[in-house]
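Enquirer: Task: produce atomic coordinates for the following.
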Amino acid sequence: MIKHYSGWILMISIFLVGCSDDTPAIVQNDINGNEEESAILVEQTEDESSENEANTMIEFNLENEQIMIELSQVPILENYLAQIQDRQQALDDMKLEKIDSSTKDSLYLLSFSLYEDSGSYLLLDRSDQGSSLLLADLATVSDIIPSPDASKLLFIFNRQNPEKSWQRNKVVILDVENFTPLGVTNEKDLLFTSFKWPIENIAWQDNETILVDIPAIEEPTIAALDLWIESDKMIDQITLAIVGE
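Expert: The predicted model follows:
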């Protein structure tokens, strides 16, 4: 059984990029085939006669393409696998999905460190030398919505309490071209970039504004949410304005 290592993942909330040497963090190769396969670890050297240490890579076979992730260039994955006894089971539980974006063809979402229905989510960009961004931990992705002009992506994550019939949500907004997270503001100073509020509905109003429906309560305490879920479930609509970070 794989233990869920969440402490160190929560501590790594910075923007993670490939190292500064010439080795790309993420490599894509075209292949023939439509069946996805479990991830495997691959040892590679640039020159078989070289005495240099082999690079350890995670290999994913997706539909018509192969993605190779250089572990030394993505520390969060390298550290995670170093703490796992059954590494093959951890690899089997990983899932890599290509993100459908009309403005960028190099984005992938990797889920790992799975426990029951929750896990950690790492966003990967294979352009240039490759970059990665930790989006959420102990969560499930519920939707990915592009802005009307496709310049941004809205990620919605949920964190379920098995003893409750409501769940808390978190949003992450990505500037697709620059691969950077964007902040949001609203007139009530409510926090949506951590798991605090349940979100009943969310949608883009335009390229710079998002509309969010949340419970009409003062604070999302457990007691208040329990009362709300048993009531008429009145909704407040909040307008989120996007700002750069």
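Enquirer: contacts, neighbours, all on C-alpha from now
Expert: OK.
Enquirer: Tell me where this protein has helices.
Expert: In the chain, the helices defined using DSSP state H lie at 7-11, 75-82, 87-93, 222-229.
Enquirer: just how off-centre is stretch 135-143 within its chain?
Expert: Distance, stretch centre to chain centre, for stretch 135-143: 6 Å (Cα atoms, centre = their mean, to the nearest Å).
Enquirer: now swap in stretch 76-86 and tell me
Expert: Per Cα atoms, centre = their mean, the centroid offset for stretch 76-86 relative to its chain is 18 Å.
Enquirer: got the angle between the biggest strand by length in the chain and helix 75-82?
Expert: For the chain, the longest strand by residue count, based on DSSP state E, is strand 131-146. Here strand 131-146 runs at an angle of 100 degrees relative to helix 75-82 (axes from the mean of the first three to the mean of the last three Cα atoms, to 10 degrees).
Enquirer: ok, residue 130 - contacts?
Expert: Neighbouring residues of residue 130 by Cα atoms under 8 Å, 6 or more residues apart in numbering: 17-18, 24-27, 124.
Enquirer: one more time with 6 Å
Expert: Counting by Cα atoms under 6 Å, 6 or more residues apart in numbering, residue 130 makes contact with 18, 25-26.
Enquirer: Include mean neighbour count when you put the helices of the chain into TSV, please.
Expert: As requested, the helices of the chain are exported to TSV (neighbours: other Cα atoms under 10 Å):
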stretch	mean neighbour count
helix 7-11	12
helix 75-82	16
helix 87-93	16
helix 222-229	14
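Enquirer: Can you check which of those gets nearest to residue 208?
Expert: Closest to residue 208 of those is helix 7-11 (Cα to Cα; 28.7 Å).
Enquirer: just to revisit the earlier point, what would the helices of the chain look like in a markdown table with distance to residue 47?
Expert: As requested, the helices of the chain are arranged in a markdown table below (distance: least, Cα to Cα, whole Å):
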| stretch | distance to residue 47 |
| --- | --- |
| helix 7-11 | 34 |
| helix 75-82 | 23 |
| helix 87-93 | 27 |
| helix 222-229 | 59 |
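Enquirer: One more, so I can put them side by side:
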Amino acid sequence: MKKMTAIFAVILFLAACTEEPVIVKSNSPPEDPDQEPEIVEQESDGDEETDEFIEFALPEEEIMVNLKMVPILNSYLQTMQDRQQAIEEMNLNRINSGNQNHYILEFSCHGMQCSYLLLDQTEENRAFLIADLAKLFQTTISPDKTKVLFHFNREQSSQPPYSDIVVMDLEKWEPATLYSQTSEENVLDYTRPILAVEWNEDNTISATVPDLTAPSPETLEQWENSEKPTTKIEFTLGASEDSQ
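Expert: Presented below is the predicted three-dimensional model:
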């Protein structure tokens, strides 16, 4: 899954390097903020062909996502028998990152698990696939406003769900590597529950997890029926392994 995400990220980055925008937005409130997302067509500049966009009505603005510039989204819709239904099931939300140019798109949902695209409406016009088969639980901006933390869950037969943390560097436009300072065990990649995540003032991260040596359905059930002891794991951030 991580490898596929990296491949799609490269495709998205290359597509976004052309002159056409990934996102076109209007700063005027939509006439109907409850309008379902829909496909709209626009003629290309100097070309008889038309480009397809998905138009989203947000409370304070209208956003159009250029399908040609987001190949994974375009490919997904081409496999759908009912494109309009697939589009109406999408959700787009703005991330309060300070510059109001970042959006998170939820699509391709199966039950409670979806895929998520991070979109950037700056001059770079970038898109990045940050998760598959997961549910976004929490989004938090770093104290210095340069990174955004995403806390994802995957439902399991046991409770609570297993989790992962993705930290996106908004300036470098790549995920940061998280290094655990307090545990030698891997607690990411949906290997155990993460109950809460928060930024520290020094841009490190604290994650609260069940205090279990080896999480399993049996030990988690015992934990649920106990006083639910927890422990904190501290993470520092480094560069993406793919960029090293």
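Enquirer: among the contacts of residue 130 of the first structure, which recur in the second structure?
Expert: Among the contacts of residue 130 of the first structure, the contacts conserved in the second structure (both residues aligned by TM-score structural alignment, their matches' Cα atoms under 6 Å) are residue 25.
Enquirer: Narrow the contacts of residue 130 of the first structure to those in strands?
Expert: Going by DSSP E, the strands hold residue 26 from the contacts of residue 130 of the first structure.
Enquirer: quick one: the residue nearest in space to the middle of the first structure from residue 112 of the first structure, how far?
Expert: Centroid check for the first structure by Cα atoms, centre = their mean gives residue 121 as the closest residue, at 3.3 Å. In this structure, residue 121 of the first structure and residue 112 of the first structure are 7 Å apart, going by Cα to Cα, to the nearest Å.
Enquirer: what does residue 216 of the first structure give?
Expert: Distance of residue 216 of the first structure to residue 112 of the first structure, given as Cα to Cα: 34 Å.
Enquirer: Look at the two and report which has more neighbours.
Expert: residue 112 (22 against 15; other Cα atoms under 10 Å).
Enquirer: Leaving out chain neighbours, which residue sits closest to that one?
Expert: Nearest residue to residue 112 of the first structure in three dimensions, chain neighbours excluded: residue 94, at 4.7 Å (Cα to Cα, 6 or more residues apart in numbering).
Enquirer: picking up where we left off before, quick one: map the residue nearest to the centre of the first structure onto the second structure.
Expert: By TM-score structural alignment, residue 121 of the first structure lines up with residue 116 in the second structure.
Enquirer: list the contacts for its match?
Expert: Counting by Cα under 6 Å, 6+ apart, residue 116 of the second structure touches 105-106, 129-131.
Enquirer: Report all helices and strands that the longest strand of the first structure contacts.
Expert: Strand 131-146 of the first structure is packed against strand 15-17, strand 118-125, strand 152-160, with contacts defined by 3 or more Cα pairs under 6 Å, 6 or more residues apart in numbering; DSSP states H and E.
Enquirer: need those in a markdown table with distance to residue 221 of the first structure, can you?
Expert: Below are those laid out as a markdown table (distance: least, Cα to Cα, whole Å):
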| stretch | distance to residue 221 of the first structure |
| --- | --- |
| strand 15-17 | 31 |
| strand 118-125 | 22 |
| strand 152-160 | 15 |
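Enquirer: so which of these gets nearest residue 8 of the first structure?
Expert: Going by Cα to Cα, the one of these nearest residue 8 of the first structure is strand 118-125, 11.5 Å.
Enquirer: Identify the residues contacting whatever residue of the second structure lines up with residue 175 of the first structure.
Expert: Aligned counterpart of residue 175 of the first structure in the second structure: residue 169 (TM-score structural alignment). Shown in contact with residue 169 of the second structure (Cα under 6 Å, 6+ apart): 147, 175.
Enquirer: Measure how buried the spatially closest residue to residue 149 of the second structure that is not a sequence neighbour is and give me the count.
Expert: Among residues not flanking residue 149 of the second structure along the chain, residue 167 sits closest, at 4.4 Å (Cα to Cα, 6+ apart). With neighbours defined by other Cα under 10 Å, the count for residue 167 of the second structure comes to 22.
Enquirer: From residue 240 of the second structure, how far off is residue 167 of the second structure?
Expert: Distance, residue 167 of the second structure to residue 240 of the second structure, using Cα to Cα: 10 Å.
Enquirer: Identify the contacts common to these two.
Expert: Jointly contacting residue 167 of the second structure and residue 240 under the rule Cα under 6 Å, 6+ apart are 175-176.
Enquirer: Give me the aligned partner of residue 82 of the second structure over in the first structure.
Expert: In the first structure, the residue equivalent to residue 82 of the second structure is residue 86, according to TM-score structural alignment.
Enquirer: count of residues packed around its match?
Expert: Residues contacting residue 86 of the first structure under the criterion other Cα under 10 Å number 12.
Enquirer: ok, now how distant is it from residue 112 of the first structure?
Expert: In terms of Cα to Cα, residue 86 of the first structure sits 14 Å off from residue 112 of the first structure.
Enquirer: Quick check: the gap between the equivalent of residue 110 of the first structure over in the second structure and residue 54 of the second structure.
Expert: Residue 110 of the first structure maps onto residue 105 in the second structure when the alignment is built from TM-score structural alignment. Distance, residue 105 of the second structure to residue 54 of the second structure, by Cα to Cα: 11 Å.
Enquirer: cool, and residue 68 of the second structure?
Expert: For residue 68 of the second structure relative to residue 54 of the second structure (Cα to Cα), the value is 11 Å.
Enquirer: And for residue 8 of the second structure?
Expert: If you go by Cα to Cα, the gap between residue 8 of the second structure and residue 54 of the second structure works out to 20 Å.
Enquirer: Could you report the neighbour count for residue 187 of the first structure?
Expert: Residues near residue 187 of the first structure, counting by other Cα under 10 Å, number 9.
Enquirer: Next, the contact list for it, please.
Expert: Counting by Cα under 6 Å, 6+ apart, residue 187 of the first structure touches no other residue.
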